[in-house]
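> take this sequence and fold it.
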Amino acid sequence: MERVTTFDGATIALHSTGTGPGIVVVHGGGVTIDVYRRFAAALADRFTVHLYNRRGRGDAPARALPYTFDQEVSDLAAVLAHTGAGNVVGHSAGGLIALDAALRLPIQRLALYDAAISIDGSFPASWLPAARAAAAAGDLPLAMALTAAGINTHQAAARLPLAVRVVMCRLFLRTPIGRMMGDLLPMTLDESTLIAAADGPADRWAGVTASVLLACGGRGPRYYVTADDALAAALPNARSMQIPGSAHDGINRAPDNLVEVFAEFFATPVAPRSGEPAR
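You can find the predicted model right below:
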């Protein structure tokens, strides 16, 4: 494990595996890098995959306050500079961070999976005030029930009576992953608030010149499809696709059909700009 010094003097632990061109993973909200280890291992025979916990999680330093995505982009810049990698994967909220970074940093290839990017109101946000109020009141099962239904609009469970969903979340919070997601829920709510605040037209991202893969799960919420298609039309070097059979956690489960799509994307030479060789 290596240590990366950020631009504000904090230290990030870098967990790397594999051999070959480097890929940096920007993980989603509500989890740590532990749920991405299967994905990293599946690519390790062809790529060096770098995982790091975003601030406030696992072995990462605390977040600076007030919290903004600017510090996340700054941390990613430090990791890219340390590793020399030009390839980035962003998942969920990490997808918005990675896309924002691609406007500012020398990222060559950017693969997003279920990226939480709101295009003209596509990201659902009406649930946020009630969920934040429940969390502030210390009612974690209620806050989690409201969050889960608000984000997972496609699931039948989201349409169950609220009391039933609260009971389900209370049971889920007794599991190891439930406890982790419960502990990190305040950060999930903060990130969801920033995602909603970053809403806008797709062409605001048109300055991203990296080669971009906009992937989403075929079994996930449809608002990812809407946003990806709009972004694919607005970005100069982007395409969108759905991964059959995968849900929002598809990248964590790392089925073969998903892994091969990502591996092929990162192995494809980047179309050169005028006067530059292919990379």
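
> from now on I want contacts and neighbour counts done on CA atoms only, so please keep to that.
OK.

> all strands for this protein, in order.
Under the criterion DSSP state E, the chain contains strands at 2-5, 11-18, 22-26, 48-51, 87-91, 109-113, 211-217, 238-243.

> next, the angle strand 22-26 makes with the second one.
By that I understand strand 11-18. Angle, strand 11-18 to strand 22-26, by axes from the mean of the first three to the mean of the last three C-alpha atoms, to 10 degrees: 130 degrees.

> now for strand 11-18, which elements pack on it?
strand 2-5, helix 37-43, strand 48-51 (3 or more C-alpha pairs under 8 Å, 6 or more residues apart in numbering; DSSP states H and E).

> let's see this one next, to set against the first:
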Amino acid sequence: MDKNILSRDGTSLGYESAGRGSAVVLVSGAMSTGATVAPLAAPLSERFRVAVYDRRGRGASGDTAPYAVEREVEDLAAVIGAMGGEASLYGVSSGGALALRAAASGLPVRHVAVYETPYAMSGDALRERAQYTERLTAALAEGRRGDAVELFLRLTGLDEAVIQGARQSPLWAGMESLAPSLAYDDAVMGDGSVPRELLSSIRVPVLAIAGDGSPAWMREAARAVADAVPRGAYRVLEGQTHMADPEVLAPVLAEFFAR
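Just a heads-up that it's a prediction; the model follows:
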């Protein structure tokens, strides 16, 4: 990140921007930094001024205790301010939940697009999320960062052998460094259910997207978001999974943001 701004509570946030035109801010999900969404910024910057930033506690950004979801909304407000005072938002996975919360809070947002925000769509899934929250909180309180990462990877459905292989990977140390921020994404997701009351208060257009190669519940969650907001739309991308191809996703976002 080549620039820094201060959030309302004094936390330094690393961000960078490219392109010209109306502003778009990309919001990353769990276990990721702004670099994760940077490949999407490149094609979008041909039509928009696009910002990527490291959410607090990650990458080039600082952190200030105690954490609250409201502080992350203020972080987004600071980035939007640096981009001219108004922007469209794109959030992937739990970053989508943060983008939706920001829009509901009344930030100067023109559009919100979210990709596969992982809201639980069954009672069993809600119970699994509650158990995850309890175990994650304990692991982080006891300094067991590796166990925290394992808990998250299991929640995403990764096979146990893949998880143990990842633990032997040179990338594992970087994953452990991001482990404390898992609590932040967990807080952003609330109890894991679709926050219909919050979504019903959003007055700007919202596009909820999912890939047809992802589990069916991901598409159900995206449709639920679109149905809950007054100006919602739902889109399925053919051949895409939770890691969508930026060259496929960017034209869809560009069309939506240009409206």
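
> returning to what we had before: could the strands of structure 1 go into JSON lines alongside mean neighbour count and distance to residue 202 of structure 1?
Converted to JSON lines, the strands of structure 1 look like this (neighbours: other C-alpha atoms under 10 Å; distance: least, C-alpha to C-alpha, whole Å):
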{"stretch": "strand 2-5", "mean neighbour count": "14", "distance to residue 202 of structure 1": "33"}
{"stretch": "strand 11-18", "mean neighbour count": "18", "distance to residue 202 of structure 1": "32"}
{"stretch": "strand 22-26", "mean neighbour count": "26", "distance to residue 202 of structure 1": "21"}
{"stretch": "strand 48-51", "mean neighbour count": "24", "distance to residue 202 of structure 1": "28"}
{"stretch": "strand 87-91", "mean neighbour count": "24", "distance to residue 202 of structure 1": "18"}
{"stretch": "strand 109-113", "mean neighbour count": "27", "distance to residue 202 of structure 1": "15"}
{"stretch": "strand 211-217", "mean neighbour count": "25", "distance to residue 202 of structure 1": "13"}
{"stretch": "strand 238-243", "mean neighbour count": "18", "distance to residue 202 of structure 1": "12"}
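
> what residue in structure 1 is paired with residue 201 of structure 2?
Counting by TM-score structural alignment, residue 201 of structure 2 lines up with residue 207 in structure 1.

> if I look at the residue nearest to its match when sequence neighbours are not counted, how far off is residue 48 of structure 1?
Leaving aside its sequence neighbours, residue 207 of structure 1 sits nearest to residue 103 (C-alpha to C-alpha, 6 or more residues apart in numbering; 6.2 Å). Residue 103 of structure 1 sits 24 Å away from residue 48 of structure 1, going by C-alpha to C-alpha, to the nearest Å.

> which residues are in contact with stretch 162-169 of structure 2?
Here stretch 162-169 of structure 2 makes contact (C-alpha atoms under 8 Å, 6 or more residues apart in numbering) with 146, 150, 153-154, 172.

> residue 27 of structure 2: which of the residues you listed is nearest?
Nearest to residue 27 of structure 2 among the contacts of stretch 162-169 of structure 2 is residue 153, at 20.1 Å by C-alpha to C-alpha.

> map that closest one onto structure 1.
Match for residue 153 of structure 2 (TM-score structural alignment): residue 148.

> translate residue 80 of structure 1 into the numbering of structure 2.
Aligned counterpart of residue 80 of structure 1 in structure 2: residue 80 (TM-score structural alignment).

> which residues touch that match?
Here residue 80 of structure 2 is in contact with 25, 86-87, 108 (C-alpha under 8 Å, 6+ apart).

> now the helices for structure 1?
37-43, 69-83, 93-102, 128-136, 140-151, 162-172, 176-183, 185-197, 222-234, 250-253, 256-267 (DSSP state H).

> distance to residue 59 of structure 1 added to the ones you listed, as TSV?
Below are those laid out as TSV (distance: least, C-alpha to C-alpha, whole Å):
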stretch	distance to residue 59 of structure 1
helix 37-43	15
helix 69-83	14
helix 93-102	17
helix 128-136	24
helix 140-151	24
helix 162-172	24
helix 176-183	14
helix 185-197	16
helix 222-234	30
helix 250-253	19
helix 256-267	26
